[in-house]
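>>> below are the sequence and a predicted model; questions follow.
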Amino acid sequence: MTTDKRTPSPATCTLNGAPCRTRTGATVLTDICEHQKVSASSKHHLVPGVVERLMQSWSTKECYDHISPVSIPSHGAVVTIIEQTRRILFPGYFTSAKLHAANLEYYIGNETAELYEKLAEQITMAIRHDCRRHGQPCTNCEVRANEMAYQFIERLPDIASILAQDIRATLEGDPAVNGPDEIIFSYPGLRAITVYRMAHELHALGVPIIPRIMTEWAHGETGIDINPGATIGPGLFIDHGTGVVVGETTVIGSNVRIYQGVTLGALSLPRDAGEKMKHKKRHPTIEDNVIIYSNATILGGDTVIGAGSVIGGNIWLTESVPAGTKVVLKRPELIYQHSRADA
């Protein structure tokens, strides 16, 4: 008679359907497996209660909601429109395609046709969204959107011409620049101005919401906040740019230079200013050939900075300045304190 001397296999057990930890030749039961501990700590069963409270909250919203079969404009699609418009305005700068005389017309034609279709679609959504928001009857949104999109396309040559003057102003005003390529590729001032000039055209056409999406995107990208309703002449140069604010009813003439931190804003407004002040001029007018240095604040709809004036850094103005005026702060008293080495 032979004896099987093979080592017995470790015993297999389960605890509540899960395998236990084992040692060779013995079974060791654990109180509960790790998976079950994690499962027991889950709060998944509490989520429906939060959803119920959210539903109650949305049902009582007085100022916002968009629970509707009507599509709202796509933020991502609007950014795509910005980038495609830049490729058309600055051919060869923001594309991977190699452009030359033989294919330039085809490339621009294809890009412009695509831009028209994308823009018309988003404008249609914007108009429908506006109609729903204000309970308006049918406003022929698609017909209007097609017309607005074409009018924007028709304005592209003029926008390109104005941007050329903006670039020229930067070349003339910034000794640190090494040519137009550097400005187009890397200057946040030109990027913000470019987006503003697109958005302003759409704003002037009466396109809802999309112009503001555009300029607020540029604000996040550059730190420069230009409302699409502002009126800005050619040759604008924003140097450095971080913290610049240009309000909705601001009027800026030709060949104006603005440095970082400048605010062209409104005076203190009442709590109900949203409706009461909506169609009134609240922001200043800056005439031609003005220079405004860093951190200057100019406020008020009746404030006019005359042509050729220079506004120094850290100035606070709420009243008009005649043409050719230089406004600067009195030199502050500086105090120098030296510590003695033997002190």
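Structure received. Keep in mind that what you see is a predicted model, and the values were worked out from it rather than measured. Residues are numbered from 1 along each chain as shown.
>>> from here on, just use CA atoms for contacts and neighbour counts.
Will do.
>>> quick check, central residue of the protein?
Centroid-nearest residue in the chain: Trp217, 1.2 Å away (criterion: Cα atoms, centre = their mean).
>>> please name the nearest non-neighbouring residue to that residue.
Take Trp217 and drop its neighbours on the chain: the residue closest to it by Cα to Cα, 6 or more residues apart in numbering is Val79, 7.7 Å away.
>>> does the one you found touch Glu216 like I think?
No: using Cα atoms under 8 Å, Val79 is not in contact with Glu216, being 10.7 Å away.
>>> ok, the two, which is more surrounded?
Glu216 (20 against 16; other Cα atoms under 10 Å).
>>> buried stuff in the helix or strand containing that one?
Using DSSP states H and E, Glu216 sits within helix 210-222. Of the residues in helix 210-222, 210-219, 222 count as buried by neighbour count, 16 or more other Cα atoms under 10 Å.
>>> what kind of secondary structure is the residue nearest to Trp217 in?
helix (DSSP: H, G, I helix; E, B strand; the rest coil).
>>> what does the helix holding Glu216 rub up against?
73, 75, 78-79, 82, 123, 126, 188-189, 191-192, 195-196, 198-200, 202-203, 224-228, 241-242 (Cα atoms under 8 Å, 6 or more residues apart in numbering).
>>> next SSE after it?
strand 225-226.
>>> break down the stretch 1-150 of the chain into its helices, ranges please.
Assigned by DSSP state H, counting those that start in this stretch, the stretch 1-150 of the chain shows helices spanning 34-41, 47-59, 75-89, 104-134, 141-173.
>>> now those in JSON lines, with distance to Val327?
Putting the helices of the stretch 1-150 of the chain into JSON lines (distance: least, Cα to Cα, whole Å) gives the following:
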{"stretch": "helix 34-41", "distance to Val327": "67"}
{"stretch": "helix 47-59", "distance to Val327": "52"}
{"stretch": "helix 75-89", "distance to Val327": "37"}
{"stretch": "helix 104-134", "distance to Val327": "44"}
{"stretch": "helix 141-173", "distance to Val327": "20"}
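>>> let's bring in a second one:
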Amino acid sequence: MSLVSALIYRRRSALVGRLVQEVLALYGVEVPAAVEIGPGLKVFHRGFGTVVHPFTTIGANVTIYNGVTLGRADPWVPQEASAMERIVIEDGVCLCAGAKVVCKQGVLTIGRGTVLGANAVLTTSTGPDEIWAGVPARRIGHRIPLSEAGATA
């Protein structure tokens, strides 16, 4: 587990939580204590420039590269008036460098095993094991689950 990943898990600690948040800020990482994170989070390149909205749930074994943003599409609207409810990142998702997930309204879900390409801007939910890229992001392929890849090899 990387140092940044370890710090992210310790950000909720009553004793050192505030100090951990400040150390993460030195790395350019903002992950509020309200963010729910499953086990096995991998953060590469120290997560430099990564920002996560407090109304986010991150599943197990998610990979996040540097410069990823998970947030609202309407930051000028007060949080109470925003149509955004939550961003859900399911298990095994890979968010490549510079990817942006921007929720306009309701719950935006990135399906299990989905890959969001570098610098993609996603504004809609995805299905499982899909590959998305571009601005705005669009589905460009389908990922073969490891269980099927091993069976065909």
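Now that the structure is in, tell me what you want to look at. In this text, all values refer to a predicted model and were calculated from it rather than measured experimentally.
>>> how far away is the residue nearest to Trp217 of the first structure from Gly229 of the first structure?
According to Cα to Cα, to the nearest Å, Val79 of the first structure and Gly229 of the first structure sit 19 Å apart.
>>> same check on Arg53 of the first structure?
Arg53 of the first structure is 39 Å from Gly229 of the first structure, by Cα to Cα.
>>> between these two, who's got more neighbours?
Ranked by neighbour count (other Cα under 10 Å), Arg53 of the first structure and Gly229 place Gly229 first, with 21 against 11.
>>> check which helix or strand that one maps to.
Using DSSP H and E, no helix or strand contains Gly229 of the first structure.
>>> what's the match for it in the second structure?
Using TM-score structural alignment as the criterion, Gly229 of the first structure maps onto Ala34 of the second structure.
>>> all the strands of the second structure, in order from the start?
36-37, 42-43, 51-52, 56-58, 63-64, 69-72, 84-89, 94-95, 100-103, 106-110, 115-116, 121-122, 130-133, 138-142 (DSSP state E).
>>> and those as a markdown table, adding distance to Ala151 of the second structure and mean neighbour count?
Output for the strands of the second structure, formatted as a markdown table (distance: least, Cα to Cα, whole Å; neighbours: other Cα atoms under 10 Å):
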| stretch | distance to Ala151 of the second structure | mean neighbour count |
| --- | --- | --- |
| strand 36-37 | 31 | 16 |
| strand 42-43 | 27 | 20 |
| strand 51-52 | 37 | 20 |
| strand 56-58 | 29 | 21 |
| strand 63-64 | 25 | 21 |
| strand 69-72 | 35 | 22 |
| strand 84-89 | 27 | 22 |
| strand 94-95 | 23 | 26 |
| strand 100-103 | 33 | 24 |
| strand 106-110 | 26 | 20 |
| strand 115-116 | 22 | 26 |
| strand 121-122 | 32 | 22 |
| strand 130-133 | 19 | 21 |
| strand 138-142 | 17 | 14 |
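>>> who wins for proximity to Glu148 of the second structure among the ones you listed?
strand 138-142 (12.6 Å; Cα to Cα).
>>> pull the distance from that closest one to the chain's centre.
Averaging C-alpha positions (Cα atoms, centre = their mean, to the nearest Å) puts strand 138-142 of the second structure 18 Å from its chain's average.
>>> onto which residues of the first structure does it map?
So strand 138-142 of the second structure sits over no part of the first structure, by TM-score structural alignment.
>>> name the helices or strands packed onto that strand?
strand 130-133 (3 or more Cα pairs under 8 Å, 6 or more residues apart in numbering; DSSP states H and E).
>>> and the strand it packs on, how far from the first structure on average?
Following superposition, strand 130-133 of the second structure is found to deviate from the first structure by 1.0 Å on average (mean Cα distance after the TM-score superposition for the first structure).
>>> who are the packing partners of that strand?
So strand 130-133 of the second structure, by 3+ Cα pairs under 8 Å, 6+ apart, packs with strand 115-116, strand 138-142.
>>> export these to CSV and tack on distance to Val107 of the second structure?
Below are those laid out as CSV (distance: least, Cα to Cα, whole Å):
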stretch, distance to Val107 of the second structure
strand 115-116, 17
strand 138-142, 18
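>>> for Asp91 of the second structure, which of those is the nearest?
Across those, Asp91 of the second structure has its closest neighbour in strand 115-116 (11.3 Å, Cα to Cα).
>>> now the closest one: which residue numbers in the first structure?
Residues 310-311 of the first structure are where strand 115-116 of the second structure lands, counting by TM-score structural alignment.
>>> ok, and what's touching that stretch?
290-293, 296, 324-328.
>>> ok, back up a step: neighbours around the residue nearest to the match of Gly229 of the first structure when sequence neighbours are not counted, how many?
Excluding its sequence neighbours, the residue lying closest to Ala34 of the second structure (Cα to Cα, 6+ apart) is Pro54, at 5.3 Å. By other Cα under 10 Å, 17 other residues sit near Pro54 of the second structure.
>>> return the residues in contact with Pro54 of the second structure.
Applying Cα under 8 Å, 6+ apart, the residues near Pro54 of the second structure are 31-35.
>>> distance of it relative to Pro128 of the second structure?
From Pro54 of the second structure across to Pro128 of the second structure, the span is 24 Å (Cα to Cα).
>>> how near is the aligned partner of Ile252 of the first structure in the second structure to Ala99 of the second structure?
Under the alignment (TM-score structural alignment), Ile252 of the first structure maps onto Ile58 of the second structure. Separation of Ile58 of the second structure from Ala99 of the second structure (Cα to Cα): 15 Å.
>>> same question for Val4 of the second structure.
In terms of Cα to Cα, Val4 of the second structure sits 18 Å off from Ala99 of the second structure.
>>> of those two, which one has the most company?
Each of Val4 of the second structure and Ala99 has its neighbours counted (other Cα under 10 Å); Ala99 has more, 27 against 22.
>>> how about that one, nearest residue that isn't a chain neighbour?
Using Cα to Cα, 6+ apart, the closest residue to Ala99 of the second structure is Asn119 (4.4 Å).
>>> who touches the one you found in this structure?
Per Cα under 8 Å, 6+ apart, neighbours of Asn119 of the second structure: 96-100, 133-135.
>>> could you rerun that using 10 Å?
By Cα atoms under 10 Å, 6 or more residues apart in numbering, the contact set of Asn119 of the second structure is 67-69, 95-100, 133-137.
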